[in-house]
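> Sequence and predicted structure, then a few things I'm wondering about:
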Amino acid sequence: MRNKLKSIFILIVLFCINSYGQVKISGVVVDEQNQSIPFANIVFGGSTIGTVSDENGKFYLESDNNYTQIEVSFLGFQNKKLPIKSRDFNLTIVLVEEAAQLGEVFIYAGKVKKKGNPAIAILEKVWARKRQNGIYLFDQYQYEKYEKLEFDMNNVDSTFMKKKLFKGMEFIFEEIDTSNITGKAFLPIFINESVYNSYGRNKGGKKLREDLIANKNSGFNSNQNVIAFIKDLYVEYNVYDSYIKIFDKSFVSPISKTAGVSTYNYVLSDSAFIDNKWCYNIIYYPRRKGELTFKGDFWVNDTTFAIKDINMKVNKSANINWVKDIYIEQEFDVLNDSIFLLKRDYMMSDFSINKKEKSKGLYGKRTTMYKNYEFNKPKEDNFYAKESNIYEESIYNKTNDYWSLNRQEKLNENELGIYKMLDTLTTVPKFKRLYNLVSILGSGYIEFNNFDYGPIFSTFGKNDVEGWRIRVGGRTFLGGNEPWRLQAYTAYGLKDNQFKYGVSGKWMLEPKSRLTIGAGNRRDIEQIGVSLTTTNDVLGRSFASSSLFSSGDNSKLTSINLSNVFMSVEPKQNLELRLGASYRTLKSASPDTFNLDYWVDEAQTIKKSDVVQSEIDFSIKYTPNRKTIGYGVERNEVSSTYSTLFLNYSRGIKGVIDSDFNYEKIQFYYKQPILIGGFGRMFTTFEVGKTFGEAPLGLLNVVPGNQSYFTIDNTYSLLDYYEFVTDTYASIHVEHSFNGRFLSRIPLLRKLNLREIVGVKSVWGEISDKNRALNASNINYLAPNKPYIEYNVGIGNIFKVFRLDFSWRGNYRDVPNANNFAIKGAFGFHF
């Protein structure tokens, strides 16, 4: 989340740059009683270039052609033609009701009847033929794709430009552009361009391969967080699908067969020739407020019933944070007089703290162009399995001549000026200071040339053993794509008067397969047993060992000395194989209240209080559909909505460097996010594991408790640390967010945009008699032989950033000192 916040902070601070359309107009459409008319048609005279007024009757329209007239229409009102100037803003257009038809005409601002509606009849033919158009008709297809991602600062006015913040940086305002969607002035501050060769197959199992041919960034070239954030915003979608997934949310498509008619009103508005094809124009708008829906119009061909053009604008009352507007356009080309192929896909989002008309924010834009379609050129199965080498330097070093030839849409003067403007901006001392400030707030690190100090949020902590804890640390940073990285920290406890430290390093030997080696050592105090699936992360330290965030007893802490070495490789994208070896010693950090003692002999006469263990481990991690940015030893993730499968095998070897135990441990972890149409998103997590052989408390699987005030993933909110101890376990967590589907229908709650969350967690486990007999600690082993169950109900999106969870036990309620009910919260940045 910090990376995303950093990205947004950076984009907002970098308010960064005259091409004018021939005609720009805006205004409002009203009736004779001065009541606004939503969803009215406004079209330039003699053209099909137009727009639809919003729910408040407001509109903006722009064209490069020199039009002198517009025509405004809405069912039940007389069409109105009026002359316009090249710059005609704040128009008030009054439509008059058609008196001759007042007895039989419906004013389509509310619900529209389905029966006998010609728009519905046309939609039924679209649904029947949606798989008989475009690339679905061919066994194989290929095309060239050009993608442009852009961010702009919007609502720039003279007052804003005169702020002291920009003193010394006034040159960034030399050229300002205007949005042809909203009419707002904006400054382009970031562009990322890509060229792809795409190959697909429909027959014999759907496959798609995309080879990145060229990539170019302007602005934030080295800031992988910003690029990752922008990439995460825009995913592929298909208007023929029932739901269109944007910002991890499912919007009902206006072409949806399953949910369209129950969600939208449809009105047949017009018909005209477009590219020599006769087409029908259908206006649609949502039946209810607060849902994830669009409004707009689309043109449908009268013979193939394929979509020729479609405009989609998100309803402003939709339950989505930080986004004031979303606008989508898709244009389709005609092949052989019958087949419609996607030609241009444009999406614009208006990001803002609130949804007020004059609030300043950022435009995020994606333009995707397609050309040179070819069909039925057979490819072998292994062709689609191969992956292009995205680390090839030539991809990122294309000449200006190359880009001039391969851009399917030319950059305007402002976009081209970003390259020069940001090069100049990075030399301005004031800009550097601003950039450093927001970078610190976002990432938690302070940048010093090739070294980052931090994370600053871990500088202070407190627990029962160390008292107040002071920590300093840092990492190397050479731009974000370096093949190696070193990290280190040291900490000191004012109560135990002891220094702690950690150091690690890794080096990527071969970028294509990501062959990497690494090693590290850490001596510190931590709360073990806060995760069922264990790892040997040298620098990982849970905040569970800090009483700043804890409730109840916080004294069951462990002193750990961990060293490890590893080698990892990715033979296939998103498939990581890792082989490692570790050596650790464990002992209680507070022996007066907690210990890890175990019996050395069968007669139980000799105890040992520390654990010494050597271990080798092998793991497989698969994250299908995960997208990353960058090509260094560390990369940033583009999206979090991917599944994760993790399988780990480890073996403890007795006698190696005085190691105490022989055992084998196998663990499996699976996490799957599921978008369920208009019913929100579900997360499911499943874990199983077993330890073969004898092992003491410090090496067993402790069911993770949560003695903090916050909701923490994959822990049990009502369990204390060490309440359940197992050597064999199975755990499942299911949580579903309805994204406000029900609360948005309650009038008094609708405007709060609250979101409902429900969940259930359960864990089963057992512990062998041999491991029970081994135990000499003051922890009484209790395994959940009867599965432990926990339920929670939550309200999310409180003030857009807070979530409140109410949890209660389903069983084990009579256990001594059991927490049967708890209220916990969590902060988060979510759309």
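Looks like it arrived, so ask away.
> going forward, measure contacts between C-alpha atoms and count neighbours the same way
OK.
> how close does the most centrally placed residue in the chain sit to I629?
The centre of the chain sits closest to S639, judged by Cα atoms, centre = their mean, with a distance of 4.6 Å. Using Cα to Cα, to the nearest Å, S639 is found at 10 Å from I629.
> try it against this one:
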Amino acid sequence: MISGKVIDAQTGEGIPFASVYFKNSRIATTTNFDGNYTLKVIPPSDSLTVSYIGYFTRSKFVSKASVQTINFQLQSSTQELAEVVVLAGENPAFAVMRKVVDRKEANNKEKLSSYNYETYNKIELDVDNITDAFKKKSLIKPITSILDSIKLIAGEEGQPVLPVFISESLSDFYYLKNPKKTKENIKASKVTGIGLEDGSLVTQLIGSTFQEYNFYDNWMRLLGKEFISPIADGWKLYYDYDLEDSLHIGGTYCYKLKVIPRRPQDLAFNGYIWIDKSSYALKQVDLNISKSANLNYIEKVKIQQELQPTEAGPWIPVKTRLLVKIMSVGKHRPGMLAKIYTSNKDVKVNLPLTPEFFTERVEVAEKALKHNEEFWNKSRHDSLSATEQHVIAMIDSVKEIPSVKTYVEIANIIINGYKNVGKINLGPYPYLWAFNNIEGHRFQLGFKTNSDFSRRVLLGGYGAYGTRDGRFKYKISGRFILSRKRWSEIGISDKFDLGQVGINTDNVTNNTLFLASSRFGKLKRPYHQHESALWVQRELFKGFTEKVTFRQRSFDPLFPFFYIAETNENGAVLKDRFSTSELIFETRYANNEIFLQTDNDRVSLGNKGWPVFKIRYVLGLKNTLGSDLSYQRLDGSVKQKIPLGIFGSGTYELEVGKIFSQVPYPLLEVHLGNETPFYNKSAFTLMNYFEFASDTYANLQYDQHFEGFGLNSIPLIRKLKWRLVATGNLLYGHISNENLALLPETGPAGQELGGFNQFVKGTPYAEVGYGFENIFRFIRLQAFHRLTYRNNPDANNFGVKLSAQFRL
């Protein structure tokens, strides 16, 4: 008997479905999903050969021993699947594909009213392309001894890699068809990584929820992109097929089909699929993404999957392996390798499950991170190989090296903006320094507590000083987490700082880089503001969050500003400052949203294309804590990302609002313009600063990313991997006569006071943009046209805007 394993020499991963045979004989077999094979025969020759598409064929010597182990490491070739040549008559693969598509609904696991299974996930991240030149880098020198002493993880003929992360998780996964919901209970998790801090967050990320790949969907989301499935309803538009073989796989008789994208630049797969002959269900897939596909920074993507039928008929994946290789930047620079393995077992179908059971999408057991090695040895679906055990030991050694700790800390500061100092984090670094005409040199240092300080109480704040104005600014805040089950918290803050009318608004307060850059140069309509707030927030039910805030603000302008506070027998009474006290009610609803809970916060990972609704009501309370104004304001918005298949994806956001009372213009909706050469999606691109304000408004913004659509068909352009992008902004606004009446023509001493242009009834502000993104892999360049209000003073009717972005 001859047995062994066939692996990829670069990644160390098993190669499933490879052909193992003796030349000039009919004795042959194929490797299983993990790359293992067995031949129970007497060797008819002294040479055993392994071949697989995309790899160089290898042969090895076979001895006369009755039992022997022969392992193979195959080197990847640059060969991609060739074009299919179809002769006269119908391609026989098409007949198979028609039956596959006809029976998709019957074979799709989502036909089941419910199902659940135990799932095991294993993820490994490695640094590869470790050359001799790379080892000489100052960053790597401290770990050279470890690199020199390790075995080649891929095998005796493979390439060395440096593991930086490995994880395992064991979960129970549940699915309900109507209403469509999923839930994952993570029972156990084991995480080892360099620079890893929040193990609870990573535990949620490595579960089965984020490793779901269903080829029965027409479009499959992978790497944040939509890829067309090889068994999509419109399969003929995207793929060519070749029926190569019929063979037995694990007791199932299957058709083996070669799959080739019609356009190499499309987000499509190439490789093989195996179709069960009796049910026309997917039995196995072994697919790659073409190197020519319109993707950035990715050198290789390979996905393999094995499916088995359930007792009710539909097929469920039992094993999935995904490999992603991130390209090296330069011949002697390292790249990254991600290897993800998922195994499902103990499948149960059509059990009675209620929607209430699915309240939380991802739950982590309290003791998930506390299981010992004995538990894992019993619970793993597949035991760790000697290589994987070596990986864990190696990561533990590398992360204890002082220089590695230093570089990891620097990387965390760059990514998160804070430096960890015991129980507090200092930062964020974008705010450390600025220079403007009011403050001169502005220096700022902030902090926030971390989970080592408390898992309930979170404190934060900053102090800032301007060398020109000599004023000290500050913010201090505190939050108390009442519940993590349905996220609830109470908070308080107090702040004194510099702001700008129309920029420091509620809709951009979380845009750190934008607000940091707005502190440079000549500030437009600056003012000092003292703001105190107290709020309480609770998730009333899944996806529905309510927040109530009491806020007190003062407005102290540093530019000529007056408003008519009242009118008496002596005429208009002008005031140049005001204070407000407000009650703010905010409601947010996002159906099917996935949240990951960190140690002291939670992060949204989106809601799979459902719209997100927000409603905000503000009530101004006159004569409360010195407030000068009584008013009401109501705003609402809906935002949604829409996958459009071959046309890419679009995102729209509709905002409406109305102020029901008289207020000074800094409290109006001052629409954000953009006079810089850089594109900012939060601003109206060709609108000047403070050009328009309104007390009643409706705004629709749309952004369309065409991915490779259109340009993939142009021979020269498609090699550049440029992508079309289009933008449209539409704004209707209005200022009531009552609010216009609050604006005096001049100040008490005849000062000129800046005003606003008014909207013409029935004429919205409109602009459109079009251009290219992915220039040099990160530049977005767009031309914009202003369609209305082209005759306004200093109107910009055409402009070209530039921005940097990193998209796969």
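Looks like it came in fine. Please read these numbers as outputs of a predicted model, since none were measured by experiment.
> Can you give me the TM-score here?
The TM-score (TM-score structural alignment, normalised by the length of the second structure) is 0.86; 761 aligned residues with a Cα RMSD of 3.5 Å.
> my guess is the residue nearest to the centre of the first structure contacts P624, does it?
No - between S639 of the first structure and P624 there is no contact under Cα atoms under 8 Å: 11.5 Å.
> What count of nearby residues applies to V261 of the first structure?
Close neighbours of V261 of the first structure, defined as other Cα atoms under 10 Å, add up to 20.
> What ranges does the stretch 651-800 of the second structure have for its helices?
715-720, 737-740 (DSSP state H, counting those that start in this stretch).
> To which residue of the first structure is E400 of the second structure aligned?
Counting by TM-score structural alignment, E400 of the second structure corresponds to T427 in the first structure.
> Is that match located within a helix, as I assumed?
No - counting by DSSP: H, G, I helix; E, B strand; the rest coil, T427 of the first structure is not part of a helix but coil.
> Quick check: it vs M169 of the first structure, distance?
Taking Cα to Cα, one finds T427 of the first structure at 10 Å from M169 of the first structure.
> Tell me which of those two has more neighbours.
Using other Cα under 10 Å, the more surrounded residue of T427 of the first structure and M169 is M169, with 17 against 10.
> what's the longest strand in the first structure?
If you go by DSSP state E, the first structure has its longest strand at strand 185-201.
> How far off centre is it?
With Cα atoms, centre = their mean, to the nearest Å as the basis, strand 185-201 of the first structure stands 18 Å off its chain's centre.
> picking up where we left off before, what's near enough to touch the residue nearest to the centre of the first structure?
Residues in contact with S639 of the first structure (Cα atoms under 8 Å, 6 or more residues apart in numbering) are 232, 626-628.
> Please identify which pair of these lies farthest apart.
D232 and R626 (10.8 Å; Cα to Cα).
> hey, what's in contact with both of these two?
With Cα under 8 Å, 6+ apart, D232 of the first structure and R626 have common neighbours 638-639.
> Looking at those two, which is more packed in?
The neighbour comparison of D232 of the first structure against R626 (other Cα under 10 Å) goes to D232, with 21 against 16.
> So that one: helix, strand or coil?
The assignment at D232 of the first structure comes out as helix when based on three-state DSSP.
> Number of residues surrounding S627 of the second structure?
S627 of the second structure has 18 nearby residues by other Cα under 10 Å.
> Translate it into the numbering of the first structure.
Mapped onto the first structure by TM-score structural alignment, S627 of the second structure lines up with S659.
> which residues touch D350 of the first structure?
The contact partners of D350 of the first structure, by Cα under 8 Å, 6+ apart, come to 323-326, 361-364.
> check which helix or strand covers it.
Assessed by DSSP states H and E, D350 of the first structure sits inside strand 339-352.
> Let me know the next secondary structure element after that strand.
strand 361-375.
> Show me what the helix or strand just after that next one is packed against.
Going down the chain from strand 361-375 of the first structure, the next helix or strand is helix 381-385, by DSSP H and E. Helix 381-385 of the first structure is packed against strand 207-218, with contacts defined by 3 or more Cα pairs under 8 Å, 6 or more residues apart in numbering; DSSP states H and E.
> which residues touch the strand it packs on?
Counting by Cα under 8 Å, 6+ apart, 190-201, 384-385, 387-388, 390, 394-398, 418-419, 422 sit against strand 207-218 of the first structure.
> Can you state the mean residue-to-residue distance of it versus the second structure?
Its matched residues in the second structure lie on average 2.5 Å from strand 207-218 of the first structure after superposition (mean Cα distance after the TM-score superposition for the first structure).
> That strand to strand 185-201, inter-axis angle?
150 degrees (axes from the mean of the first three to the mean of the last three Cα atoms, to 10 degrees).
> so strand 207-218 of the first structure corresponds to what in the second structure?
With TM-score structural alignment applied, strand 207-218 of the first structure matches the range 181-192 in the second structure.
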